[in-house]
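> Build me a structure from this.
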Amino acid sequence: MPESLRIAFFGSSLLSAYWNGAATYYRGLIRALHRRGHRITFYEPDAFDRQSHRDLDPPDWAEVVVYPGEDESGALRALEQARGADVVVKASGVGVFDALLEREVLQLRSPRTTVVFWDVDAPATLERVAADRADPFRKLIPGYDLVLTYGGGPRVVDAYRGLGARDCVPVYNALDPDTHYPVAADPRFAADLGFLGNRLPDREARVGRYFFDAARRAPTQRFLLGGAGWEDPLPANVARLGHVSTRDHNAFNCSVRMVLNVNRDSMARFGWSPPTRVFEAAGAGACLIVDAWAGIEAFLEPGKEVLVADDGAQVAEYLGLIDAALARRIGERARRRLLAEHTYDHRAAQVEDLLLAREKAVA
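Here you go, the predicted model:
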C-alpha cells in the first residue's frame, strides 16, 4: 500500500458545479486519490452563489472547508489550517483571492511540505502572463515544487518550463465511471444534438460557429442548449434549458442522438485539452462530436470513437449521415476506450507517483 499523503487543496468548489466547470475534474481526481489511501482537505470560498447551488453533499472521501469569500481573513485562516500538510495544492481559477493564495501558499513550502500549482486553464494562464510581463504570478512560478495542468500537451509544458517551472506535467481530464455512465433516455432531453456549456466570452464565437450555424443549416433537426447565460433569441429549432444540474448530465447525454463539445478559444489553440464534457458524454455512451483540435487522437480515435468537425457545416452533415444505431455504436466504442485507458484511477496513480517521488527525493 503506498504511503498516505495529507493533501490540502485550494480550489473553486468541490460541492458545486455552478459556474464551475472544474468540479467534475476535482471530484474524479480527489475521490480516486482517496481510494488510494490519501487524505484530502478541500478549501473553497463561499462565492458566486455556488454554496446555494450545491449539487454534491459533503462527501466521505474528502473533508470540505468553506471559508468566507468577502475578505482576505477567511482565506488566510484557511492557509494557516493547511500548514503542515504533506502537499498543498493551489488550483487556478478559485475566483476570489487568487493572487493572495498563489503568493501565500509558497510560505507553507518546507522540506516536509510540497507546494503544487495546479492549472485547470493553462492555455489562458500562459497567454495572460505572456501578454503582461508585470503579471505577479510570473515571478512565483519558479517557487512551486511542481506545476500540474488540466491539459495542454507539449506546448503548455514547454511554456511553463520556459517561465522557470521546476517541472510541469499534464494530468488530463478523465472518466469517473461511478458518476458518468449510461442511463435510460429521458424525454425531457429528446433531441438530435445537444450542447452543454455556460456562455463565456472566450467560447461564445466558437459556439456560434459550430452549434448555432449547424442549427440554421439543419432546420428540421432538434437542438438542445444547456448552460447559463444564453439569453439572446435562438433559432427556432433550438430549445433553451438554462443551467442543467450535474445530476441530469447522464440523462442529457443518453437522450440526445449526438452531443457536441466546443472548446474555449485558448484550449483549441493549444490543443491537447480535452474538457470534462468529453469524458462525461463518452462515459455515458454518447456519440460525441468535437470541434477540431490537436491531440484528440490521444484520447479517442476520430471517425471510430469520436466525430471531429471543422465547422457547423460539418456538424450538420454528421446529423444527416449518422443515424441513432450508428451513433450508439460510436458512443459505445468511446466508452470502452475511456474505461480501458482514461479513468480518474489512471490519473490518480500518475499524481501519486509524482508526489511520492518528490517525498522520497527530500526525505
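> hey, let's count contacts and neighbours off CA atoms from now on
Noted.
> Residue 268 contacts residue 293, doesn't it?
Yes: if you go by C-alpha atoms under 8 Å, residue 268 and residue 293 touch, sitting 5.4 Å apart.
> Pull out the buried positions in stretch 238-251.
238-240, 242-244, 246, 249-251 (16 or more other C-alpha atoms under 10 Å).
> and for comparison, fold this next one:
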Amino acid sequence: MRLVVLGLSITSSWGNGHATTFRALLRGMAARGHEVSFLERDVPWYAANRDLPEPPFCRTFLYGEPGELKERFAGLVADADTVMVGSYVPDGIEVAAWACATARGVTAFYDIDTPVTLAALERGECAYLAPGLIPGFDLYLSFTGGPVLERLEKVWGARAARPLYCSVDTDAYRPTGQKPRLALGYLGTYSPDRQPGLDSLLLEPARRCPKLRFAVAGPQYPAEIAWPANVERTEHLPPAAHPGFYGAQLFTLNVTRADMRAAGHAPSVRLFEAAACGVPVISDRWPGIEELFRPGEEILLAERPEEVVALLQELPEERRRAIGAAARERVLRAHGAEARAGELETWLEEARRARPGAGRPAA
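Take a look at the predicted model:
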C-alpha cells in the first residue's frame, strides 16, 4: 500500500520517543513491501539534532507552516491508500482536519500518548486533537490497550479503536556481549510525573548501594536534581548508542508516566529495547504488563527502593541471565517491528472493509 504518515518527528530522537516508534514500525512496513512517506514539521530543536536525516525505509519530507504542507503535499495525501496522523503534531488540529478532508483512502489517528491525550481532551486543553475530529478517522490506533479502547469508541465516538503498541527493530537491538559495568540504568526524557518513580527506584537504591554504579540518560532534567555521586548522567543518547547503553547494565529500569500507569496496557519502548538486548528489566507495576511479559520469568516488578536493592544484591546471576534471555525471546516472537507492522496491516484492512463501498480491491 501507499502509506503517508504525518508525525511529530522521525529524523530526530532528541527528547522525542515518537521517533523510535515510527522508525521501527515504518521499517517493518517497508520490509513487508509497502511504500511509505513521512511528513515532518521542520522545527529548530529537531533540525539541530537530526540523528537519522534520511531514513532508508521511507521518503521523508520537511515542511514549514501548515499552509506549506497543504500546498506541497495535497496530491500525495489524496492519492495514498492510507493516511496516518500522529499525536503531538504541531498545529495538529488543523493538520488532522485537512488530512481527513483531503485523503481518499483510509484515515487513521495514531495516538502515541493516549492517556495524556484523553486527560487533555477532558480538560479542553488538547493542542493536537479536537473531540469533533475523532469520529472522522476510519481508525483510532492507540499506544494504550485495555479498557481505554472501549472508552474511545463509546465516549469519544471513535469508529474503531485498536491497540498498536510500540515495537523494536530486532536487527539493531540485540545482545552486545560486553561485560556489564552498571548495576542499573534508565533511559528516558525528564517528565515531572515520572520523576518520583525514578527517585524511588533508581536514585534511592543508588544512595543505599554506594559501591554500585548507576546511570540515567536523557534530556531536560532540571539542574536542581541532586544526583548521587555513583549515578552517571548523559544528556542524550542517539538510538544507535542505545544497545551499548543497555548492554553495559545488569538491569534496566522502566518507569511509567502517571496517566499511562493509571490506564495500564501502555508499554514504553524501553521495555522492548532492553529486552531485545537480553537485559532484564525492573519495572513499576501497572495493569496489563503481564500480557506483555511474564512477571518473574520475563520481567521483574518493583514498587519500593528495598525491592530494587534486593534484586541488585541477591538475584542469582544464572536467574538474571535466564530472565533476560526469556524476555528477548518474547520480543522476537511478539514485539518486533515486522510483527507490529503485521498488526497494523490487519487493522487497516479491517478499516478499509468497513468504509462505504468496501469490497473493491485496495489500490
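> Can I get the buried residues of stretch 238-251 of the first structure in TSV including secondary structure and distance to residue 228 of the first structure?
Shown next, in TSV, are these (DSSP: H, G, I helix; E, B strand; the rest coil; distance: C-alpha to C-alpha, whole Å):
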residue	secondary structure	distance to residue 228 of the first structure
238	strand	15
239	strand	13
240	strand	10
242	strand	5
243	coil	5
244	coil	8
246	helix	13
249	helix	15
250	helix	18
251	helix	18
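> And for the aligned residue in the second structure for residue 85 of the first structure, nearest residue in space, chain neighbours not counted?
Alignment note (TM-score structural alignment): residue 85 of the first structure maps to residue 80 of the second structure. Distances taken as C-alpha to C-alpha, 6 or more residues apart in numbering put residue 2 closest to residue 80 of the second structure, at 5.1 Å, once the chain neighbours are dropped.
> Okay, helices next: where are they in the stretch 101-250 of the second structure?
114-123, 147-154, 195-198, 204-208, 242-247 (DSSP state H, counting those that start in this stretch).
> which one of these lies closest to residue 278 of the second structure?
Comparison of the helices of the stretch 101-250 of the second structure against residue 278 of the second structure by C-alpha to C-alpha identifies helix 242-247 as nearest, at 8.1 Å.
> Tell me, how many residues neighbour the match of residue 85 of the first structure?
23 (other C-alpha atoms under 10 Å).
> need the contact list for it.
Under the criterion of C-alpha atoms under 8 Å, 6 or more residues apart in numbering, the contact list for residue 80 of the second structure reads 1-4, 103-105.
> Of these, which is the nearest to residue 60 of the second structure?
Comparing the contacts of residue 80 of the second structure against residue 60 of the second structure with C-alpha to C-alpha picks out residue 4 as the nearest, at 9.9 Å.
> The closest one falls within a strand, correct?
Yes: assessed by DSSP: H, G, I helix; E, B strand; the rest coil, residue 4 of the second structure belongs to a strand.
> dump the residue contacts of the alignment partner in the first structure of it.
Aligned by TM-score structural alignment, residue 4 of the second structure pairs with residue 8 of the first structure. Contact analysis of residue 8 of the first structure by C-alpha under 8 Å, 6+ apart lists 40-43, 82, 85, 87-89.
> From the residues you listed, which land in strands?
40-43, 87-89 (DSSP state E).
> For those residues, work out which two are farthest apart.
Between any two of these, the greatest separation by C-alpha to C-alpha is 13.3 Å, found for 43 and 87.
> Please say which position in the first structure residue 320 of the second structure maps to.
By TM-score structural alignment, residue 320 of the second structure lines up with residue 327.
> Name the residues that touch stretch 279-286 of the first structure?
Contacts of stretch 279-286 of the first structure (C-alpha under 8 Å, 6+ apart): 173-177, 180-183, 249-250, 253-254, 257-259, 287-288, 327-328, 330-335, 338-339.
> Apart from its chain neighbours, what residue comes closest to the match of residue 320 of the second structure?
Using C-alpha to C-alpha, 6+ apart, the nearest residue to residue 327 of the first structure is residue 287, at 5.1 Å.
> What of residue 197 of the second structure?
That would be residue 255: by C-alpha to C-alpha, 6+ apart, it lies 6.1 Å from residue 197 of the second structure.
> what's the neighbour count on that neighbour?
24.
> show me the contacts for the residue mapped onto it from the first structure.
Aligned counterpart of residue 255 of the second structure in the first structure: residue 262 (TM-score structural alignment). Contacts for residue 262 of the first structure (C-alpha under 8 Å, 6+ apart) come out as 203, 206-207, 210, 290-291.
> now residue 6 of the first structure
By C-alpha under 8 Å, 6+ apart, the neighbours of residue 6 of the first structure are 38-41, 85-87.
> again, but for residue 323 of the first structure
With C-alpha under 8 Å, 6+ apart, residue 323 of the first structure has these contacts: residue 257.
> again, but for residue 20 of the first structure
Taking C-alpha under 8 Å, 6+ apart, we find residue 20 of the first structure in contact with 12-13.
> now it: how far from residue 212 of the first structure?
Applying C-alpha to C-alpha, to the nearest Å, the value for residue 20 of the first structure to residue 212 of the first structure is 24 Å.
> Mind putting the ones in strands among the contacts of residue 8 of the first structure into CSV with distance to residue 137 of the first structure and neighbour count?
As requested, those are exported to CSV (distance: C-alpha to C-alpha, whole Å; neighbours: other C-alpha atoms under 10 Å):
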residue, distance to residue 137 of the first structure, neighbour count
40, 25, 22
41, 24, 19
42, 22, 24
43, 20, 25
87, 20, 23
88, 17, 26
89, 15, 25
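> Now distance to residue 32 of the first structure too, for the residues you listed, in TSV please.
TSV is the format used below for those (distance: C-alpha to C-alpha, whole Å):
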residue	distance to residue 32 of the first structure
40	11
41	14
42	14
43	18
87	16
88	17
89	16
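> What are the boundaries of the strands in the stretch 1-150 of the first structure?
With DSSP state E, counting those that start in this stretch applied, the stretch 1-150 of the first structure shows strands at 6-10, 39-46, 63-68, 87-91, 114-119, 146-149, listed in chain order.
> right, and those - which one's nearest residue 77 of the first structure?
Closest of the strands of the stretch 1-150 of the first structure to residue 77 of the first structure is strand 63-68, at 8.3 Å (criterion: C-alpha to C-alpha).
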